[in-house]
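**Q** I'll drop the sequence and a predicted model, then ask my questions.
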Amino acid sequence: MFDWLQHFADWLIYSVFSIEQHTKFGDALNFFVFDTLKIALLLFVITTVMGIVNSYFPVDKVRNFLSRNKLYGLEYLFASAFGVITPFCSCSSVPLFIGFVKGGIPLGITFTYLITAPLVNEVAIAIFLGAFGFKITAIYVISGIVLGVIGGFTLGKLKLEKELSPWVQNIIANAQTEDELEEDRLTLVQRFPAILKEAFGIVKGVSLYIIIGIAIGGLMHGFLPTGFFEQYINKGQWYAVPLAVIIGVPMYSNAAGVIPVVQVLVAKGVPLGTAIAFMMGVIGLSLPEAMLLKKVMNLKMIAIYFGTIAFFMILSGYLFNIIL
């Protein structure tokens, strides 16, 4: 989908700026340009689409439907399944998180999507099948969905809505005010300028966080060698799994980038559960994601979110080591 952006980044860095390919600086700068443009574009497109949906679709009915306890927890499973079919990394899924929150979807269900989307998608499934076979892939997919459901449910029970940033609460308040005013029916052409303006405002509001977050990810991507982490998680100590998650968080990558690394780690003797816990930390939690979330949550909420998900990732790693 984003091959043209990658080609542009390659052309800009390696041809226009004449930076040598396959160097640490070149790879880091290429990563920064590509991911910054990709996430900004995704944010604008998704926010625009969500603006159109919010403008026409009865989100309040969806909110009321999901808020009632008639689905007996299946709403979390639906959100997790939706995360599986959307090929977003941890940073790319943040724009949808903003749209869901703005639309009034319960926070726990929104968190379920945010957890599952980067962990399990068609890219991860395809690469996992090629690297580890059907059995391990099936276990990983099921565990990723369960992790999203349990994590979202747990976070939802903590009632963290008050920990959303004033910026997001203002967006929600304005959206609710607009709903209550029941403006005259307008055509899409008439509504579109306001929708685009709002989308541009959201992109502008988080642009600094995007730049800082991706810059951190680019530095990690280009300058930290895999062997640096490998030497600390290839042993059998009890703390190998939590350590794998902790050192995986600063390394920002998607499933396509980290699964081959996991395959190498396993080939070199790292237990599969430990390697998968490392992978979950890389693609499910990241410093760039934290920087983006800082715009929509306060530090307490980010800490609770990261801590809760890290705990379940560690638990998954131990379980993988036991059953595989």
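**A** Done, it's in.
**Q** drop to CA atoms for contacts and neighbour counts, all remaining ones
**A** Will do.
**Q** what helices or strands is the helix or strand where L41 lies leaning on?
**A** Assigned by DSSP states H and E, L41 belongs to helix 24-56. When contacts are defined as 3 or more CA pairs under 8 Å, 6 or more residues apart in numbering; DSSP states H and E, helix 24-56 packs onto helix 3-10, helix 94-102, helix 188-223.
**Q** All the helices of the stretch 201-324 of the chain, residue numbers only.
**A** 226-233, 240-248, 255-267, 272-284, 287-293, 299-323 (DSSP state H, counting those that start in this stretch).
**Q** Please name the residues that touch F97.
**A** F97 is in contact with T110, F111, Y113, L114, counting by CA atoms under 8 Å, 6 or more residues apart in numbering.
**Q** quick one on the thing from earlier: mean neighbour count, the helices and strands packed on helix 24-56: which tops it?
**A** Compared across the helices and strands packed on helix 24-56, helix 94-102 shows the largest average neighbour count, a mean of 22 (mean count of other CA atoms under 10 Å).
**Q** this is the other structure I want to compare:
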Amino acid sequence: MFAWFSIFADWFVYDILALSNQTQLGQAVHFFVEDTTKIFALLIVMIYAIGWLRASLDVERVRGYLAGKPKVVGYGLGAGFGAITPFCSCSSIPVFLGFTSAGIPIGITMAFLLTSPLINEVAILLLFSLLGFKVTLIYAVTGIAIGVLGGALLDLLKAERWLQPLAAKAYAMGQVASEQQADGNTAAARNANPEKDRKVTWQQRHQFAKSETSEIFGRVWKWVIIGVSLGAALHGFVPAGWLEANLGDGQWWSVPAAVMMGIPLYANATGVIPVLESLLIQGVPLGTTLAFCMSTVAASFPEFIMLKQVMQWRLLALIFSILLLSFTLMGWVLNMV
């Protein structure tokens, strides 16, 4: 399906704009057109689909599934769901609101959001076919561990106090619902809100999802353009082979340097796998390569620009620091062993 976006970008950039695919400008514009159209399409589809599901979100059922389980299990479940659910930065806001409105602890929500961009089943299968079991296992275990440990730390720091008003309101309402369930007041809550007992029709789902799509897309589209523009500039104007030439010796500084280089770029877990393979073939150490690819996927500008709509800068800076520290430590350890 994604091939259509590349075909459209080829036609628009190389035929309509008459730019050459051999020039840096042509490559940068192609990257911008392809990724912007792809992200916009995914953004609209994902917000609508998640809104359609959220129209009848059963808070008690979600809470009941997690009730009574130790938080460590909850973090594992959140990270595990993230690993098998192919969400990316374009769906981060509706997913976050869906979790918070269900009253799920912020740490479990963040375990999901930290893991989901890093790992999906397509990326795992592709990575296994290209590089074998060992690298695939290291990548998957590292991604899940970052989600679990990051979620636990954010819960410990009570990160919900740094949510934007929209997300804070959804979280507070979810917490109230979960407390009512724990106190045995679910029936009273339903009586106070008889609309909840009615079956949600397809038309009602459509109207709710349409409203969600319009509101959220209207807030984030310009930030998508800014984020992809930064990635396109670096994609088109960083000389080919420069990264391999400067990070191939495994010096201690190469890992944090690779992490910082990956931040402005944008790719999903599936798209970054060929880059990972290329870097390893060119002699870049495994730890440096994984640090670069993970920062490209999970610490990208589009991801954080979108999450700014539901998180305050303090929380974003904390998540950003957790990711950078995790990727750097992981890279150093892998390079040493």
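**A** Arrived safely. Computed from a prediction, not measured in an experiment: that's the story for all the values here.
**Q** And the TM-score between these chains?
**A** Here the TM-score for the pair of chains, by TM-score structural alignment, normalised by the length of structure 1, is 0.87; 322 aligned residues with a CA RMSD of 2.8 Å.
**Q** coming back round to it: okay if I get the helices and strands packed on helix 24-56 of structure 1 as JSON lines plus distance to A138 of structure 1?
**A** JSON lines is the format used below for these (distance: least, CA to CA, whole Å):
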{"stretch": "helix 3-10", "distance to A138 of structure 1": "29"}
{"stretch": "helix 94-102", "distance to A138 of structure 1": "26"}
{"stretch": "helix 188-223", "distance to A138 of structure 1": "29"}
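**Q** N254 of structure 1 is nearest to which of these?
**A** Ranking the helices and strands packed on helix 24-56 of structure 1 by distance to N254 of structure 1, with CA to CA as the measure, places helix 188-223 first at 11.1 Å.
**Q** Could you list every helix and strand in contact with the closest one?
**A** helix 24-56, helix 287-293.
**Q** mean shift of that helix relative to structure 2?
**A** Once fitted to structure 2, helix 188-223 of structure 1 is off its aligned match by 1.8 Å on average (mean CA distance after the TM-score superposition for structure 1).
**Q** on that earlier part again, looking at the helices and strands packed on helix 188-223 of structure 1, which is buried most?
**A** helix 287-293 (a mean of 23).
**Q** before we move on, the earlier item: where's the helix holding L41 of structure 1 relative to the chain centroid, distance-wise?
**A** The chain centre lies 12 Å from the centre of helix 24-56 of structure 1; the measure is CA atoms, centre = their mean, to the nearest Å.
**Q** And for the helix or strand that that helix is followed by, what's in contact with it?
**A** Past helix 24-56 of structure 1, further along toward the C-terminus, the next helix or strand under DSSP H and E is helix 59-67. With CA under 8 Å, 6+ apart as the test, helix 59-67 of structure 1 has contacts from E75, G103, G104, I105, P106.
**Q** Of those residues - the most surrounded one?
**A** G103 (23 neighbours; other CA atoms under 10 Å).
**Q** nearest residue to that one other than its sequence neighbours?
**A** Distances taken as CA to CA, 6 or more residues apart in numbering place V59 nearest to G103 of structure 1, at 6.0 Å, with adjacent residues excluded.
**Q** Could you save the helices and strands packed on helix 188-223 of structure 1 as JSON lines and add columns showing distance to V146 of structure 1?
**A** JSON lines is the format used below for these (distance: least, CA to CA, whole Å):
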{"stretch": "helix 24-56", "distance to V146 of structure 1": "26"}
{"stretch": "helix 287-293", "distance to V146 of structure 1": "21"}
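**Q** Nearest to S90 of structure 1, out of those helices?
**A** Per CA to CA, nearest to S90 of structure 1 of those: helix 287-293, 6.1 Å.
**Q** what's the offset of the closest one from the middle of its chain?
**A** On CA atoms, centre = their mean, the centre of helix 287-293 of structure 1 falls 9 Å from that of its chain.
**Q** tell me, that helix lands on which residues of structure 2?
**A** Helix 287-293 of structure 1 lines up with residues 301-307 of structure 2 when matched by TM-score structural alignment.
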